[in-house]
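1. Have a look; sequence and predicted model below, questions after that.
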Amino acid sequence: MSSQAVKKRDHKSYLQVIMISATFGGLLFGYDTGVINGALPFMSRPDQLNLTPVTEGFVTSSLLFGAAVGAFYGGRLADRFGRRKMILNLALLFFLATLGTAFAPNVPVMVVFRFLLGLAVGGASSMVPAFLAEMAPAEKRGRMVTQNEIMITGGQLLAYVFNAVLGVTLGDIGHVWRYMLILCAIPAVMLFIGMLIVPESPRWLASKGRKEEALKVLKQIRDENRALDEYKEIEEAVKKDEEFKKASIKDFKAPWLRRILLIGIGVAMVNQITGVNSIMYYGTQILQESGFGTQAALIANISNGLISVLSVCFGIWLIGKINRRPMLIAGLSGTSSALLLIAIFSNVLEGTAALPYVVLSLMGLFLIFMQGCIGPVTWLVIAEIFPQRLRGLGSGISVFFLWIVNAIIGFSFPVLLGTIGLSATFFVFVALGIMGIIFVYKCMPETNGKTLEELEEEFRLKYDKSSKVTLIDKVQ
C-alpha cells in the first residue's frame, strides 16, 4: 500500500474518531429526552412524585425550556471559547444534572435539575452539528452531520429498551424510575473522555487568528493539497468577516442575513410542529390511551425507538442522493398523513381490540418519515446555512426556537390528551404539518453540494442587493 493511500486512510480514521466522540452529545440528547417516556408512569405514582397532568407537563417541559436557553447561549459561548472546550463543559453538566434528577426527592427539585440537564441538551443540540459541519469535507458533510441524528435516535432507543427492561423486571419497586434516569451518567463520562482526544474546529481557530493551528488540524483530516485549498477558502471567508464587528443579533438587520435567520428559525420550528415529541415523550401514555397496559406499552414502545434508528440510517443514505428541500417536503407529507390516520382511527375504532395495534403501526409510519427525512435535513440545514462568523449565534437562535416550540408541546400534550382526547389532539398537529409544508415550499433554499463558503457567497449575492425585494421584505 502506498504512503499516500495510508495517509488517506488515516485521515478517514481520524474523522471517524472525531465524529464518534462528538456525537456522544447526541446520544445524551436522545437518552435524556427519551427516558422520560417510560419513567413518567412510575414517577406519577402516589408513593413517588404523585404527578398530575399539569406537574407531568412541568417535569417534561422543564428540560425543554432549559434546552432552549442552552441552545441560544451555547452557540455564543462556542463562538467565544471554542466548540471542543464547550462540549467538554457540557459533558460535565450532563453528569452532574443526571445525578440530580436521579436523586430528586420532590417535584420542585426534579424540575430544577431537569432544567439544568436541559441546558446541556440544548447546548449539545446546537454545538455538535456545527462542530461536525466545520470538520467535514463538503461532499461528506451531509452524512457526517446526520450521523449525530443516529446517535440521538440511538439514545432514545436505549432509553426505551432500559425503560422496558427495568419497568417489567422491577416495576413493583416504586423508585425504579431513578434507575432509568441515572444510567445517563455513563455516556456523559464517555463524551468527556472522547472530546479530550479530538482537535478544535479549524474554522474556529482561523476565525481567532490561530492560522497555523487551523492548517495543522486540516492536514490531520484532509490530504495535503486539499488541506491547503480549503485553508485558502477559510482564510478568504475570515477576511470578509473581519470587516464586521463582533457577532450580535444586530448583524441580522442585513436583508440577506435576516432571511437566513428566519429560514433557520422556520426550519427548526417545522421540525417540532410535526408533533414528533408528543410520541417521543408520551409514546407510552399514547399507547395506554389506545388500549395497552403499562408493561405492554413499555415493550411496544421499543419498536418506535428501533424504527427511528433504522429510519435515520436510511435518511443518511438518502440525503447523499437527493436534495434537501424535496426530502423535507416528502417527510412532512408523510408525517401529516400518518397523524391524520391516527386521528381518524382513534374515532372509528375507539374501544376495539384492534385500536392499540393500529395506533402503534401508524406511530411507526410517522417515525419513518420523521426520522428518515425531516430530522436529518433539519439539523443539517441549520448547521450549514449560516456564515462562519454568525454560525454559532445563528444556529443557537434557530435551535432556541426549536426547543421553545418543543417545550410548549411537551407541556401542553398531556393536558390536551386529558381534555380533548387523542383524536382531536392529532388533528391539531395535522393542521400544523400542512403549514410546515407551505413554508418549506415557499421559503427554504437548496443547500446540497456546496461548501460552507460557497453557500455564504451565494446568499450574499442573491439577497444582499438593495434593489431586490426579498420574500421576507414583502411579508413585512
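-> Thanks, I have it. Source: prediction; values computed, not measured. Numbers count the residues shown, from 1 in each chain.

2. make it CA atoms for all contacts and neighbour counts henceforth
-> Noted.

3. Just want the most central residue of this protein.
-> With distances taken as Cα atoms, centre = their mean, the residue of the chain nearest its centroid is S125 (5.2 Å).

4. separation between the closest residue to that residue other than its chain neighbours and V270?
-> What sits nearest to S125 in space, not counting adjacent residues and going by Cα to Cα, 6 or more residues apart in numbering, is A71, at 6.6 Å. In this structure, A71 and V270 are 17 Å apart, going by Cα to Cα, to the nearest Å.

5. Check which helix or strand I344 maps to.
-> When elements are defined using DSSP states H and E, I344 is found to belong to helix 324-348.

6. Mind listing residues that contact that helix?
-> In this structure, residues lying in contact with helix 324-348 by Cα atoms under 8 Å, 6 or more residues apart in numbering are 274, 290, 319, 355, 358-359, 362-363, 365-367, 369-370, 372-374, 377, 422-427, 429-430, 433-434, 436-437, 440-441, 444-448.

7. let's bring in a second one:
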Amino acid sequence: MHTRKLGMIAFIATFGGLLFGYDTGVINGAVDPMKQDLGLTPFTQGFAVSILVFGAAIGAAVIGRMADRHGRRKTILLLSGIFIVGTFGQALASNWQILSVFRFILGLAVGGASTTVPVYLAEMSPTEQRGSIVTRNEIMIVSGQLGAFIINAVILNIWGSDPDVWRYMLIMGVIPAFALLVGMLRVPESPRWLSDQNRRGDALHVLKQIRSPNRAEAEMAEVDALLEKERKSKTGGVSDLSERWVRRLILIGATLGVFQQFTGINAIMYYGTQLLENSGFSSNGAVIANTLNGVFSVLGITVGILLINKLNRRTMLIGGFFLIALFHVLVGLSSAYMPDTAFKPYVVLVFVVAFVFSMQGTLGPLVWLMLSEIFPLKIRSFAMGICVFVLWTANAIVAFGFPPVVATIGIAPTFFIFAGIAVVGLIFTITTVPETRGQSLEEFEAHARKRYA
C-alpha cells in the first residue's frame, strides 16, 4: 500500500515534467504554420520561441526559492495554474508580441517545474528508491517532447490546411496542466519541508502514508538529525562564494550546463521539423520524420539512466562529447556535399537521430545528476540555482540564435560550429571535470575542498 501511494504521488508530480517536455517540444511543429499565420521574420520567430526559455531561467531561480518558503506542493499547484494561463494565452495570441508575453509566462512555469518537481520527488522518496523515482521526471520530460511531436504530426495531417493549425497544437498542453492541478490537490506536502517548518507531527503523518510505521519513525529521526546538521552548517548562501573551492565548483557546474545546451540539442527539439524540411523532406513528411527525434530521445535517456550507475561520470561525458561532435560533422557534411536526391533527407535524418540518441544517453541526464552531486551541503540549493539559471540562459541563446544563424550561414556551417563546441567540451571534461561516482557526497566534498582550495 505504501509503495502504491508513493507511486501515485510520483506519477502525479511528474506531470510537471511532462508539461516541461510538451511545452518545449510542441513549438517544433507549430513554428512553421505560426510563422505563416503571424508573418514572423527569422528574428521575431527566434524571439517568440526563445522567450519561453528566458522565462524558464527566471522561473528556475525565483520559483525554487518560493518552494523553500511556501512548500513544494503549493508551489506545484501554482505552477499548474501558470501552465494553464500561459497555454491558453499563447494559443489565442493575435500577434507575435502577445504570443511572446504568454510564452514568457509559460516559461516561468517550465523553469519552476524543472527545479521544484525533482526536489519534491527526492524528498518523498526512500533512500534506496530515490534515484529511480527522481529520474522518472527526466523520462516524462522526453516523453512529453515525443508526445508533442506525435500530436503535431496527427493534427497537421488532419487540419494542415487550416491557418490556425498551430493553435490546436499549442492548446493540447492544457490537458496535462489540468491533470497536474487536480492531481496535486490529492497528494501531501513534502515531509522534509514540513519538518523544516517545525511541523514534525504533520511530517510524520505524511511519512506513515508512504512508509511502514517503523520505517516512518526511523526516517523521521534521520530527517531531524539532518535538519539540525544543515541548520548548523548553513551560513546564508552568498557569503560562501568567498571560498575559492566553492566558486570553482560552481564554475564547473555552470560550464557543464552551458556545454550541455550548446551541443544544439534544443535546436533539434525546437526546430527539428524545419531542419528536416530544409534538408529535403516535404512539410508533412518533416513533421512525421521529426517524431523519430522524440522516440530516440526517450530511448537515449532510458539507456543513459541504465548506464549511470555502471560507468564513471567522466567516461560517459567524454564518450558523449565525442559522439556528439562526430554526428554533428556528419550532419554538416551530408547537408553540404550530398547531391539533392530523394535519398539525402533520410541520410541527414539518420545522423540527426544518432546525435539525439547520443546526447540524451550521456550529457542529457548526466549533467543534471552531477549538478546534484558536486556542491557542498550548506549551499547545495543556492549553487544549483545559479547553475540552472545559467543552463536555461544558454538554452535561450540557442533557441533565439538558431533561426537567424541558419538563415545567414546555412545548415552545414551551423552544425560544424556545434561540433567545434563539443570538442571544446571534451577538452574541458578531460582537464577539469571531477569524478563523483563511487563517493558519498561528504567524501566528494572533502576531496573537492582539498583539490580546489
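-> Cool, got the structure. This one's a predicted model, so the numbers in the text were calculated from it and none came from an experiment.

8. on that earlier part again, comparing A71 and V270 of structure 1, which residue is more hemmed in?
-> Neighbour count, other Cα atoms under 10 Å: between A71 of structure 1 and V270, A71 has more, with 33 against 25.

9. so what corresponds to the more buried one in structure 2?
-> Using TM-score structural alignment, the equivalent of A71 of structure 1 in structure 2 is A60.

10. And that match, how far from C387 of structure 2?
-> Here the distance between A60 of structure 2 and C387 of structure 2 works out to 10 Å (Cα to Cα).

11. Enumerate every residue touching the aligned residue in structure 2 for G26 of structure 1.
-> With TM-score structural alignment defining the correspondence, G26 of structure 1 maps onto G17 in structure 2. Residues touching G17 of structure 2, when contacts are defined by Cα under 8 Å, 6+ apart, comprise A113, S114, V117, N137, E138, M140, I141, G144.

12. helix/strand/coil for G17 of structure 2?
-> Classification of G17 of structure 2 into helix, strand or coil gives helix, according to DSSP: H, G, I helix; E, B strand; the rest coil.

13. Now do the contacts for the closest residue in space to it that isn't next to it in sequence.
-> With sequence-adjacent residues excluded and distances taken as Cα to Cα, 6+ apart, G17 of structure 2 is closest to I141, at 4.7 Å. For I141 of structure 2, the contacting residues are G17, L18, L19, F20, G21, Y22, by Cα under 8 Å, 6+ apart.

14. what residues are up against whatever residue of structure 2 lines up with L157 of structure 1?
-> When the two structures are superposed using TM-score structural alignment, L157 of structure 1 falls opposite L146 in structure 2. Taking Cα under 8 Å, 6+ apart as the contact definition, L146 of structure 2 lies against Y22, G25, T291, N293, G294, V295, S297, V298.

15. Next step: these restricted to helices.
-> In helices, defined here by DSSP state H, the members of these are Y22, G25, T291, N293, G294, V295, S297, V298.

16. Could you give the number of residues near the third one?
-> Counted with other Cα under 10 Å, the neighbours of T291 of structure 2 add up to 24.

17. Just give me the match in structure 1 for it.
-> Residue correspondence to structure 1 (TM-score structural alignment): T291 of structure 2 is matched to I302.

18. if I read this right, its match contacts Q156, doesn't it?
-> No. With contacts counted by Cα atoms under 8 Å, I302 of structure 1 stays clear of Q156, the gap being 9.2 Å.

19. Show residues contacting stretch 311-319 of structure 1.
-> 142-143, 146-147, 149-150, 153, 327, 367-369, 371-373, 375-377.

20. mean per-residue distance, that stretch to structure 2?
-> Average distance, stretch 311-319 of structure 1 versus aligned residues of structure 2 after superposition (mean Cα distance after the TM-score superposition for structure 1): 2.4 Å.

21. okay, that stretch sits on what stretch of structure 2?
-> Here stretch 311-319 of structure 1 aligns to structure 2 at residues 300-308, judged by TM-score structural alignment.

22. and the matching stretch, which residues are buried?
-> Burial within stretch 300-308 of structure 2, assessed by neighbour count using 16 or more other Cα atoms under 10 Å, is assigned to G300, I301, T302, V303, G304, I305, I308.

23. Ok, stretch 425-434 of structure 2 next?
-> Of the residues in stretch 425-434 of structure 2, G425, L426, F428, T429, V433, P434 count as buried by neighbour count, 16+ other Cα under 10 Å.

24. Is the aligned partner of the third one in structure 1 in a helix, a strand, or coil?
-> This means F428 of structure 2. With the correspondence set by TM-score structural alignment, F428 of structure 2 lines up against F439 in structure 1. For F439 of structure 1, the reduced secondary structure class is helix; criterion used: three-state DSSP.

25. ok, now the one 3 residues further on?
-> Three-state call for K442 of structure 1 (three-state DSSP): helix.

26. and the helix or strand hosting L52 of structure 2, what does it pack onto?
-> Remark: L52 of structure 2 resides in helix 42-70, with elements defined by DSSP H and E. Using 3 or more Cα pairs under 8 Å, 6 or more residues apart in numbering; DSSP states H and E as the contact criterion, the elements in contact with helix 42-70 of structure 2 are helix 27-38, helix 72-91, helix 96-124, helix 380-409.

27. Make CSV from those and add distance to L251 of structure 2 to it.
-> Listed next are the helices and strands packed on helix 42-70 of structure 2 as CSV, based on distance: least, Cα to Cα, whole Å:
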stretch, distance to L251 of structure 2
helix 27-38, 31
helix 72-91, 28
helix 96-124, 19
helix 380-409, 8
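
28. looking at the ones you listed, which is closest to D164 of structure 2?
-> Across the helices and strands packed on helix 42-70 of structure 2, D164 of structure 2 has its closest neighbour in helix 27-38 (7.4 Å, Cα to Cα).

29. and that closest one, how far out from the chain's middle?
-> Offset of helix 27-38 of structure 2 from its chain centre (Cα atoms, centre = their mean, to the nearest Å): 23 Å.
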